[in-house]
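Chemist: Got a predicted structure plus its sequence, pasted below:
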Amino acid sequence: MQYKDYYKIMALSRDASQDEVKRSYRKLARKYHPDVSKEADAEAKFKELGEAYEVLKDPEKRAAYNQLGANWKSGQDFKPPPNWDEGFEFKGGGFTGGDAGDFSDFFEQLFGREGFQSAHTGRQHGEHLRGQDSHAKIHINLEDSYHGATHTVTLSSPEMNAQGQVQVKHRNLNVKIPKGIKPGQLIKLAGQGSPGIGSGQAGDLFLEIAFNAHPLYRVAETDVYLDLPVTPWEAALGAKVKVPTPEGSVDLKIPPNSRQGGKLRLAGRGLPTKTPGDFYVVLQIVLPAATTDQAKAAYQNMQQAFDFNPRQSIGG
């Protein structure tokens, strides 16, 4: 996937005001509109311009895009930095609204298949309206789900300064992480969304939970998986080994004649949700290197002891 420099596409500096974004779009849209343009690649440029404008015209999309930094160049291979959207606060539907149409893979990777939209409510004299709900994503450790935790979370949200430029403000909240929460679940913080209009109540803040990458475990729904290295003789003869889990080490019996990739289930030791998930140990057989004469002799003895051809099923 290639990085798209939306500022370059729209011939803008990164500190351009929102009015400058609008003026540039109108100018370039007239130049590249397929119905009037004589440029050979007008249709492609018009489509690319529309995508850039979709991002830069919206303070929330623009502020999120700006978090990627200014060191990328158009056409470079691109992968979003880990947790790039961590703690970024969006109004309305967060990453779930709008119609992205035929926007690029780059847009989809950042903002979702349908992009996201900001819902803005105009204020009229004398109105008393409830504030908008806000949405943000936060990352926690797997162990937080097993034990519960309290974190201080920094949230960032865009606002317009007096010059019509997008800037980001920050606020800190203490958030209680309930035991048994899983990725994708929402924590609701009542009254922490946008302020109401007039005497209207403030909206709510919804925090979507994601898990940080873990050096040992991976999560699928409510189940937790661990790749466990074992020796060939442990797999062949069976063994009892200590296995780390998020709740402490357990003694695990490996059955004789276990195979590479075999799964051993520890029932109910996954995420402690209302219906607890399971913990799966996935066997990874590790072969010792034949770096000494003694090790080579051991492998030669194995070769003589076994009438074994692993390629027989494919005619090898």
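Modeler: That came through fine. Numbering: from 1, shown residues only.

Chemist: going forward, measure contacts and count neighbours with C-alpha atoms only.
Modeler: Noted.

Chemist: ok, for residue 87, nearest residue in space, not its chain neighbours?
Modeler: Leaving aside its sequence neighbours, residue 87 sits nearest to residue 155 (Cα to Cα, 6 or more residues apart in numbering; 4.6 Å).

Chemist: ok, residue 54 to residue 80 distance?
Modeler: Distance, residue 54 to residue 80, using Cα to Cα, to the nearest Å: 19 Å.

Chemist: Would you map the strands across the protein?
Modeler: 90-91, 134-140, 149-160, 166-177, 186-189, 205-211, 217-220, 223-230, 239-243, 250-254, 263-266, 279-285 (DSSP state E).

Chemist: So which of the ones you listed is the most surrounded?
Modeler: A comparison of the strands of the chain by mean neighbour count, using mean count of other Cα atoms under 10 Å, puts strand 90-91 on top with a mean of 26.

Chemist: Now do that one: everything it contacts.
Modeler: Counting contacts by Cα atoms under 8 Å, 6 or more residues apart in numbering, the residues outside strand 90-91 that touch it are 60, 118-119, 132-136, 157, 194.

Chemist: adding another structure so you can compare the two:
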Amino acid sequence: MEFKDYYQILGVPRDATAEDIKKSFRKLARKYHPDVSKEADAEARMKELNEANAVLSDPEKRAAYDQLGRGYQPGQEFRPPPDWDAGFEFSGRGFSPGEAADFSDFFAELFGGMRSRPGFGAAPRGRFEARGEDHHAKVLLDIEDAFTGATRQISLRAPRSDAQGRLTLVERTLNVKIPQGVHAGQVIRLAGQGAPGIGGATAGDLLLEVQFRPHPRLRAHGRDLHLRLPVAPWEAALGAVISVELPGGSVKLRIPEGAQSGRQLRVRGKGIPAAQGGAAGDLLLDIEVVVPPAKTPQAREFYERMARELAFDPRQEERV
């Protein structure tokens, strides 16, 4: 996928004000609108302009795009890193699936998951009220927090326009209680931490979507935990009982006799614990037989003896 430089498309500098962006878009739209333009590529150019304007005219999307696109050139190969939008606080404004589909794959990759969320209403007796919009943010937690629960300081960045119409990022820090048993994709709701209401109505909520940071050993899928399990050749050949360390404590498990690399063992109920008495996830272990190196004369002698006495050919089945 190629990187799109929305600033170049609209012909404005990266520090352009909201008014600069509006003026440039209107000027170019008059030139390339398919109903009036005589340019051969008017329809394609107008689609590009609409996409660029949809991002740069929205302070939230523009702030996220600015951080993500720093250092990239137009047409350069581009893939957004995992969880690139973590820590950005977005309002409920978004795009319907149909609107997002009108734009490029580049746009859909970045913003296609954002959806419009209504939040306005009229109060009785003609007095206008509007509940504050819910705000949304992705936060990254450690898998260990799912086992114990925790209170974490979460820093969020929200874009604001200053008096000159230039984009700035405002950061706030919240103390958030992480419940035991939280899993990736779960939403933690903080009541009243969204946008303020209008006309005395209640403030919106802040919805925090949980994702886990990469772990050196563990990978979560729902409440299940996946773990690569290195075993010695004698443990795989003869069977063994070994101990595996997990955030919630150690687990003893039996390696069956004759286990091979690639075999998966399941230990039920030893994954991420469930909240409020539900079912815990499972622990899934992928066996990997690790062969000791022949670095010493004794080790080489041992392997030479095995080669003579075992007469084992691991490729025999491939020749049948």
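Modeler: Received, thanks. All of these numbers come straight from a predicted model, not from anything done at the bench.

Chemist: Which single one of the contacts of strand 90-91 of structure 1 is nearest to residue 164 of structure 1?
Modeler: Checking the contacts of strand 90-91 of structure 1 against residue 164 of structure 1 by Cα to Cα gives residue 60 as the nearest, at 13.7 Å.

Chemist: Next up, the contacts around that closest one.
Modeler: Applying Cα under 8 Å, 6+ apart to residue 60 of structure 1 gives the contacts 90, 118, 157-158.

Chemist: which residues touch residue 185 of structure 1?
Modeler: 208-209.

Chemist: oh sorry, the question was meant for residue 83 of structure 1
Modeler: residue 139.

Chemist: Determine how far stretch 87-103 of structure 1 lies from the middle of the whole chain.
Modeler: The chain centre lies 14 Å from the centre of stretch 87-103 of structure 1; the measure is Cα atoms, centre = their mean, to the nearest Å.

Chemist: swap that for stretch 150-157 of structure 2, please
Modeler: So, by Cα atoms, centre = their mean, the centroid of stretch 150-157 of structure 2 is 17 Å from its chain's centroid.

Chemist: now do stretch 272-291 of structure 2
Modeler: 22 Å.

Chemist: which stretches of structure 1 form helices?
Modeler: Counting by DSSP state H, structure 1 has these helices, from start to end: 6-9, 18-32, 42-56, 59-66, 105-111, 142-147, 232-237, 293-305.

Chemist: Now distance to residue 168 of structure 1 too, for those, in a markdown table please.
Modeler: Below are the helices of structure 1 laid out as a markdown table (distance: least, Cα to Cα, whole Å):
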| stretch | distance to residue 168 of structure 1 |
| --- | --- |
| helix 6-9 | 18 |
| helix 18-32 | 14 |
| helix 42-56 | 14 |
| helix 59-66 | 7 |
| helix 105-111 | 18 |
| helix 142-147 | 29 |
| helix 232-237 | 55 |
| helix 293-305 | 61 |
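
Chemist: closest one to residue 226 of structure 1 among these?
Modeler: helix 142-147 (12.8 Å).

Chemist: quick revisit: save the strands of structure 1 as a markdown table, and put in distance to residue 98 of structure 1 too.
Modeler: Shown next, in a markdown table, are the strands of structure 1 (distance: least, Cα to Cα, whole Å):
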| stretch | distance to residue 98 of structure 1 |
| --- | --- |
| strand 90-91 | 13 |
| strand 134-140 | 15 |
| strand 149-160 | 19 |
| strand 166-177 | 21 |
| strand 186-189 | 21 |
| strand 205-211 | 19 |
| strand 217-220 | 29 |
| strand 223-230 | 33 |
| strand 239-243 | 47 |
| strand 250-254 | 49 |
| strand 263-266 | 42 |
| strand 279-285 | 39 |
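
Chemist: Noted, bye for now.
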